[in-house]
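> got a predicted model here, sequence first, then my questions.
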Amino acid sequence: MKKTALHTALFAAVAMTAFAAQAGQYPDLPVGIKGGSGALIGDTVYVGLGSGGDKFFSLNLKEKDAQWQELPAFPGGPRNQPVAAGVDGKLYVFGGFQKTEVANNQIINDVHVYNPEDNSWSKVDTRSPRTAVGASSVTKDGKIYFVGGVNEEIWNGLFQALTAAGDDKAKQKDILDPYFNMRAQDFFFSSEIASYEPMKNSWRNEGYFPYQGRAGAALGLKGDKLLVVNGEIKAGLRTPTTELGTIGKNGISWKKLGDLPAPEGYKQQEGIAGAMGGYTNGNYIVTGGANFPGARANYAKGIMDAHRTGGLKKTYHSAVYALDGKKGTWKVVGNFPQNIGYGVAVSYNNKVVVIGGETDGGKALTAVRTMSYDGKKLVIE
């Protein structure tokens, strides 16, 4: 009976997904962009960096037959996993990983702003009190809220040590083994919610996130409700939990929601990092992301090096999850056309626009697709 019920449920989820005849209603990116960032300002979405090098592109989502336009080169140079946000008609870009004279993959703590009015970039005289790298952001009332983020000292120190080790495999092992064998809390991912208000060029501590610090979580914002979906809690290990914060005058109050359910073919939900989500017809949906199946089971057994033990493989996913806002629970409502993670998603015109990303093997994607969900049917174009 259990097998029959499971098959019935999975069939129903797949049946609720409808695909348009065309790949999508918007043109593909000029280049594949994974590990980059982007934001929506009015009707225009901006996407760039990551595998796009120092390039940024814009697309007017309202204009019929619009094509991607290339912006002036980003002045901070190529970088991966920056955080981008739109405020007061301008695009702000925070930090990222970058190759420097010191070492590869160094966290850069800087801020740049793009002004569409004069098509120019400038550097902002500020820096984040908590690294924005690995963080996720939402914008409300002229402020950018940051959730999570990796620890700059631990991360930069790791790659500086690896650079000093050169090609010596024994030295590399002596550096990497202690790193991957740390407990989740010993990675010191940020559990403080920071905010930045461009008009005042000021940072604020908006309170403590009372759950595990994380990187690469998916976020959603509706009114004063801030939704946090999964994310990485240490290298190679994710969490399946979701949380909801209420933004108030005196900070943010939090409560736990249900975990994401396991996708088809898996015994448990590993949790996903690099997923893409947003609101459509009042419903929050999220898709994609990557994890290492088996890592949670290893960690529960006390194996700190959870994803390397047993040679676990980084796996990308396609399940689309929808939140029941009243119950605080999730269900699978269909599947994205391909496994995907680490792209850009924005909510626009009652649809979630998914831009670029990467798929199996780390291949960078150019496709732009939309997802809409009315509480019953998922439509992907």
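All right, it came through fine.
> going by C-alpha atoms from here, please, whenever you check contacts or count neighbours.
Fine.
> surely residue 261 is in contact with residue 330?
Yes: counting by Cα atoms under 8 Å, residue 261 does reach residue 330; the two are 6.7 Å apart.
> can you get me the start-to-end distance on stretch 82-97?
7 Å (Cα to Cα, to the nearest Å).
> who touches that stretch?
By Cα atoms under 8 Å, 6 or more residues apart in numbering, the residues outside stretch 82-97 that reach it are 36-42, 46, 49-50, 79-81, 105-116, 131-139, 142-144, 198.
> swap in 7 Å and give it another go.
36-41, 79-81, 105-116, 132-133, 136, 139, 142 (Cα atoms under 7 Å, 6 or more residues apart in numbering).
> is residue 163 in a helix, a strand, or coil?
helix (DSSP: H, G, I helix; E, B strand; the rest coil).
> list the single closest residue to it in space, sequence neighbours excluded.
residue 103 (5.9 Å; Cα to Cα, 6 or more residues apart in numbering).
> how many residues are close by that neighbour?
As a burial measure, residue 103 scores 17 neighbours (other Cα atoms under 10 Å).
> that one and residue 160, how far apart?
Taking Cα to Cα, one finds residue 103 at 5 Å from residue 160.
> for residue 34, same thing?
With the distance defined as Cα to Cα, residue 34 ends up 24 Å from residue 160.
> is it true that residue 292 touches residue 317?
No: the criterion here is Cα atoms under 7 Å, and residue 292 misses it with residue 317 at 10.8 Å.
> residue 357: how many residues sit nearby?
Neighbours of residue 357 using other Cα under 10 Å come to 32.
> now do residue 11
12.
> and it, what element?
Counting by DSSP states H and E, the element that carries residue 11 is helix 2-15.
> putting a second one here so we can go through both:
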Amino acid sequence: MKYTAFLLLMSMACQSFVHGITCADDVTDSAIVQDSIAPMLKITWRLGVDLPQGFQDSDGGILGDRLITIGGFCSGGLEEDNRRKPGRSPRGFLKKGWSLDLRDAESDWTSLPDFPGPARQGLSAAIVDDALYVWGGFSYEEPYCYRDGWRLSREGDRWQWSELPPFPWPINSTSLATIGSRIYACGGSDYNAERFFTETDRAGGRERLGARLLMFDTNELSAGWQELEACPGTPRWVHTMAAIDGELYVIGGATGDTIRDGASVGYCTVVDNWKYNTADRQWTRLRDLPVASGNFPRSTNNVFQNRYILLPGGYQYGHVLNPDGSLRQPYGQVHSANEKSGLCNDVFVYDTRSGLFGTADRLPIDNNLPMTVIRDDTIYLIGGETGGGVIQGHYYGHHPDLLLIGKIEVVAAQP
């Protein structure tokens, strides 16, 4: 898709024209600052079997023993992509889905029944028991942003889709997390073919769209989505939400197109992080990100050892938007495997026990928003957006046909 390139251009174009910006060390809310960041996890990266084609912004998870990806978008590839891998980057939004049997090291991707809604990217998926639940997404055709919901399940050797109650409003890139039979959704954006919206919906009537929290109980489908207490922090999309021991952790992300004094200041990094206790229904502010980087995967299981939340990739926009609506300069050093890509290869880690951020081994290629899922000590990254690059002698393009697999270990015993 072209939306991340659009965000990058908007961010760079607006850096010199900002109203109400504060200096980098002037944090307007009671953020907790972490002075340094150290390695927490070791990840040994290797290539998995290539995807059937290149794409980005899909979602899915591990259903049974099968790694599943649904939807996405491919830009058609850069000149080098099509020269080096002809036919692997067909342009368009996807209705396609594939599964990979993780029990068989020699297995290849197999096709699933097409997604029953319009082709799209930015859809959000969660797995509960033996089914995959999917809502939302966006495309470049009306209505641009979607609210329909679908469930993928398997009976014997037969996969089937069934319709679910819709999301209450059009949404894309909302982050989902599961606790028992319940699916929680936080944030996300609306889209009108020109801009992404998080402070309101596209019509301006639904305030703080990207801070809304909702719950869907898969044991009570007819009840649909129920709205809960909204996050007090900055409205956001392309962020991570993870569930650990009955609490929801909301980390990072980006804003939609931000308007101040009637002018666009572009898309901003979100650095304020929050925890929601589902028992007492209270929000607590966590430590801010030690580096101003957003665009973290929304996938429902990027947690290791029921403790560490992994945040691969990321992107540093030209400004940070604070929870009170003021702006400040970005801070901290992000890293890239290819400086020309404009993207990042960092892997940040949040330790939910110590409340500290750390790092893990960087990605071998810059990658923006790869679908990410962890099972046991293994992390799987699917597709994404890269600047193109070579991994272990194999070329991967802008929207890559890439399955990247990592073995996770704790660097040293953590308190």
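Structure received. None of these values were measured; they are calculated from a predicted model.
> quick one: TM-score?
Once superposed, the chains reach a TM-score of 0.73 (TM-score structural alignment, normalised by the length of the first structure), with 319 aligned residues with a Cα RMSD of 3.5 Å.
> thinking again about what came up before, show me which of residue 34 and residue 160 of the first structure is the more surrounded one.
residue 34 (28 against 15).
> circling back: residue contacts, the residue nearest to residue 163 of the first structure?
159, 160, 163.
> aligned to residue 371 of the second structure, what sits in the first structure?
In the first structure, residue 371 of the second structure lines up with residue 344, judged by TM-score structural alignment.
> what's the distance between its match and residue 244 of the first structure?
21 Å.
> of those two, who's got more company?
residue 344 (26 against 20).
> quick one: contacts for the closest residue to that one other than its chain neighbours?
The shortest distance from residue 344 of the first structure to any non-neighbouring residue, by Cα to Cα, 6+ apart, is to residue 355 (5.1 Å). Residues in contact with residue 355 of the first structure (Cα under 7 Å, 6+ apart) are 343, 344, 345, 367, 368, 369.
> swap in residue 175 of the second structure?
Counting by Cα under 7 Å, 6+ apart, residue 175 of the second structure has contacts 124, 185, 186, 187, 188, 239, 240, 241, 298, 299.
> list the contacts of the counterpart of the third one in the first structure.
This means residue 186 of the second structure. Matched by TM-score structural alignment, residue 186 of the second structure corresponds to residue 147 in the first structure. With contact set as Cα under 7 Å, 6+ apart, residue 147 of the first structure has these partners: 135, 136, 137, 193.
> contacting residues around the third one?
It refers to residue 137 of the first structure. By Cα under 7 Å, 6+ apart, the neighbours of residue 137 of the first structure are 144, 145, 146, 147.
> between those residues, which has the most around it?
residue 147 (27 neighbours).
> what ranges do the strands span in the stretch 101-250 of the second structure?
110-111, 124-128, 131-135, 149-155, 158-164, 175-179, 182-186, 190-191, 196-197, 213-217, 225-227, 240-244, 247-251 (DSSP state E, counting those that start in this stretch).
> what packs against the last one?
Packed against strand 247-251 of the second structure, as judged by 3 or more Cα pairs under 7 Å, 6 or more residues apart in numbering; DSSP states H and E, are the following elements: strand 240-244, strand 274-277.
> for the longest one, the distance to its chain's centre please.
The one in question is strand 240-244 of the second structure. Centroid separation for strand 240-244 of the second structure versus its chain: 11 Å, with Cα atoms, centre = their mean, to the nearest Å.
> do the shortest one as well
Its chain's average C-alpha position is 18 Å from that of strand 274-277 of the second structure, according to Cα atoms, centre = their mean.
> which residue numbers in the first structure go with that strand?
Against the first structure, the aligned range for strand 274-277 of the second structure is residues 243-246 (TM-score structural alignment).
> so can I have TSV of the contacts of residue 137 of the first structure showing distance to residue 270 of the first structure?
Shown next, in TSV, are the contacts of residue 137 of the first structure (distance: Cα to Cα, whole Å):
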residue	distance to residue 270 of the first structure
144	29
145	26
146	24
147	20
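> please point out which of those the second structure shares.
Retained in the second structure: 144, 145, 146, 147, out of these (criterion both residues aligned by TM-score structural alignment, their matches' Cα atoms under 7 Å).
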